[in-house]
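Undergrad: fold the following and give me the result.
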Amino acid sequence: MVQLLGEYDCKLDAKGRLMVPSGLKKQLPNVDQEGLVINRGFEKHLVIYPKKVWEAKIEELSTLNQYEEKHRNFIRLFTRGATELLMDATGRINLPKSLMEAVGITNNSELVLACQLDKIEVWNKSAYESLFDEDPKSFALLAEEVMGEKNKKGANGN
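TA: Predicted coordinates for the structure are as follows:
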């Protein structure tokens, strides 16, 4: 299983190319052969998946009942704009213009690459930083709600 770690500040060049930071590239040892897939995230950001992770997501989507409208809509929205990325010899990837426009990223933008388990979120730096404007106490309450309930269910055997 892929487990990515870290946050990386980056900047797109004038042609919309992103230099993959060396620390992140080391965590993706076969990226040159296997490739990456980029797609829209659930919020106003993009998501880069290692190709094997993307294939597992597609496999999961294929189990949905395509005769149900909400399932078709979810598949359509989730896969909308998905694009394979190839890294060039210098370690750069081209972000698709349509996806960049959809989330407010422009050429020369400052970005944050935020690793989230098995994927990399691509955020406009100011949008990413604004996510964390909440009071740290809110995080403690969220942790209690999300992880506390998980532990209660596990303890009860549910």
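
Undergrad: okay, CA-based contacts and neighbour counts for the rest of this
TA: OK.

Undergrad: hey, where'd the strands end up in this protein?
TA: In the chain, the strands defined using DSSP state E lie at 7-11, 17-19, 36-40, 46-50, 83-85, 92-94, 110-116, 119-124.

Undergrad: ok now the longest one, how far from the chain's centre?
TA: Remark: strand 110-116 is offset 9 Å from the chain centroid, using CA atoms, centre = their mean, to the nearest Å.

Undergrad: got it, and the first one?
TA: Counting by CA atoms, centre = their mean, strand 7-11 is centred 14 Å from the centre of its parent chain.

Undergrad: what lies in contact with that strand?
TA: 18-19, 21, 108-115, 125 (CA atoms under 8 Å, 6 or more residues apart in numbering).

Undergrad: and this one, so I can compare the two:
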Amino acid sequence: MTQPLSALPNLLLGTYTPRLDDKGRLILPAKFRTQLATGLVMTRGQEHCLYLLPLDEFQRMYDKISRASINSKQARDYMRVLMSGASQEVPDKQGRISIPPLLRKYADLERDLAVIGAGTRVEVWDLAAWEEYLANTEGAYSDTDGEVLPEISF
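TA: Below you'll find the predicted structure:
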């Protein structure tokens, strides 16, 4: 039996469009603050966004990645890129976090942002990049079938 969403308090959902302030800080959307209040790890995401992961989720992710063979170049490369850009942050009382210059440059973040809940993580995108990504990907979303996601059916 499927749990109702109310029984999944750590699920991060929704899209928000805040702005970076002049000091490179992001005010986290109120809906995400509880899950991220005790701290988070910010790192490079795929498609040039940033991932904000609650500490326990980052630990789970790291544990899985660290089991990969050190003999695998792809695993080493992934670990290096992920970890070299990682920054542990704790939001201030206003829910703000600083985005390090390295990560702002990686994700091309200047002012207008899209902050999206992606289940177990938050993604931070340049707003124009997010809108372009979404426009280019919505068709593929509609075309996704049971072979790609066999457990999903509507």
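
Undergrad: in the contacts of strand 7-11 of structure 1, find the pair that's most separated.
TA: Greatest spatial distance among the contacts of strand 7-11 of structure 1 (CA to CA): N108 and C115, at 21.3 Å.

Undergrad: who has more neighbours out of those two?
TA: Between N108 of structure 1 and C115, counting by other CA atoms under 10 Å, C115 is the more crowded of the two (19 against 15).

Undergrad: aligned to E110 of structure 1, what sits in structure 2?
TA: Alignment note (TM-score structural alignment): E110 of structure 1 maps to D112 of structure 2.

Undergrad: can you count the residues close to that match?
TA: By other CA under 10 Å, the residues close to D112 of structure 2 number 15.

Undergrad: the alignment partner in structure 2 of G16 of structure 1: how many residues sit nearby?
TA: Matched to structure 2 by TM-score structural alignment, G16 of structure 1 sits across from G24. Look at G24 of structure 2: counted by other CA under 10 Å, it has 17 neighbours.

Undergrad: was I right to think G24 of structure 2 contacts S98?
TA: Yes. Taking contacts as CA atoms under 8 Å, G24 of structure 2 lies within contact range of S98: 5.9 Å.

Undergrad: give me the number of residues near the aligned partner of S130 of structure 1 in structure 2?
TA: Alignment note: S130 of structure 1 maps to E132 in structure 2; criterion TM-score structural alignment. E132 of structure 2 has 10 neighbours, counted by other CA under 10 Å.

Undergrad: what about the alignment partner in structure 1 of V122 of structure 2, how many neighbours?
TA: Using TM-score structural alignment, the partner of V122 of structure 2 in structure 1 is I120. Close neighbours of I120 of structure 1, defined as other CA under 10 Å, add up to 22.

Undergrad: what do you get for S66 of structure 2?
TA: S66 of structure 2 has 12 nearby residues by other CA under 10 Å.

Undergrad: skipping adjacent residues, who's closest to it in space?
TA: Spatial nearest neighbour of S66 of structure 2, excluding adjacent residues (CA to CA, 6 or more residues apart in numbering): M79 at 8.0 Å.

Undergrad: could you tell me the end-to-end distance of stretch 119-135 of structure 1?
TA: 26 Å (CA to CA, to the nearest Å).

Undergrad: likewise for stretch 65-84 of structure 1?
TA: 26 Å.

Undergrad: which bit of structure 2 covers that stretch?
TA: Against structure 2, stretch 65-84 of structure 1 falls on residues 69-88 (TM-score structural alignment).

Undergrad: for that stretch, which positions count as buried?
TA: For stretch 69-88 of structure 2, burial by neighbour count (16 or more other CA atoms under 10 Å) applies to 76, 79, 82, 85-87.
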